[in-house]
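1. Using only what follows, build the 3D model:
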Amino acid sequence: MLDPDIRDNAELNRYELPVDGEVAVVTYNLSPPNLMITETLVPERLEGQGIASRLAKHVLADARARDLLILPVCPFFSAYLQKHPEYADVVHPTYRGLLGI
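-> Have a look, this model is predicted:
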């Protein structure tokens, strides 16, 4: 399910989630059908609130809806996907093998 508070800022190649005057982001490179996730950045004072996971769920749902395959170069995304193998269908087959999902 898509999160109504998160927007895809295609101009800057990032998903953005504003929280308490700051912005958490997931940066990407889009080259259909591939969506390479390069970095997940959560402002330090917002860490530990599940914001990165919230962004990950949104990005994965968006990729699924758009028939894109995730290339999780970002360490957080790789770890998230290992904990949530239910998203394996959205992950590029090469990365499925690397992540063991």
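2. When you work out contacts or count neighbours from here on, use the C-alpha atoms and nothing else.
-> Noted.
3. hey, where'd the helices end up in this structure?
-> When assigned using DSSP state H, the helices of the chain occupy the ranges 51-65, 75-83, 93-99.
4. among those helices, which is nearest P32?
-> In this view, the helices of the chain are compared for proximity to P32 by C-alpha to C-alpha, and helix 51-65 is the closest at 10.4 Å.
5. One more, so I can put them side by side:
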Amino acid sequence: MTTEPQVTDNPAASRFEIRLAAGDAEPVGFVEYHLSDGEIAFLHTETAPGHEGLGLAGTLVRAALDSARHRQLAVLPYCPFVRVWIGRNREYTDLVPVDRRARFDL
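-> Now for the predicted structure:
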């Protein structure tokens, strides 16, 4: 039986974290953010060595963006990975304010 990776928000560390299974002690990836005034700026995404290429970063970013949508936060994708991911998944472009999309090439 395989389990789905679990994404959680860790507000104390200002990052969303992904674990291979619920209850795992250490995350295998994270996306750092800065939250202020109705906006969430995604700054850096990282996957642990040995876990790259498994789609974990994409799963992580999708969950973080879904959370931003649910919380009605504007998204500022300063992280290159998040920016490219949004560019490839256009249904998330609306999260980036219209007047800032050009700055992020979206």
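6. Counterpart of T40 of structure 1 over in structure 2?
-> Counting by TM-score structural alignment, T40 of structure 1 lines up with T45 in structure 2.
7. how about its match, what does it touch?
-> When contacts are counted by C-alpha atoms under 8 Å, 6 or more residues apart in numbering, T45 of structure 2 touches 29-32, 57, 79, 81-82.
8. Pull the number of nearby residues for A41 of structure 2.
-> 17 (other C-alpha atoms under 10 Å).
9. Nearest spatial neighbour of it, chain-adjacent residues omitted?
-> Excluding the flanking residues, the one nearest A41 of structure 2 by C-alpha to C-alpha, 6 or more residues apart in numbering is L76, at 4.5 Å.
10. what's the neighbour count on the residue mapped onto that neighbour from structure 1?
-> If you follow L76 of structure 2 across to structure 1 using TM-score structural alignment, you land on L71. Close neighbours of L71 of structure 1, defined as other C-alpha under 10 Å, add up to 23.
11. Thought Y95 was touching L71 of structure 1, still the case?
-> Yes. Look at L71 of structure 1 against Y95 with C-alpha atoms under 8 Å: they come within range, at 6.6 Å.
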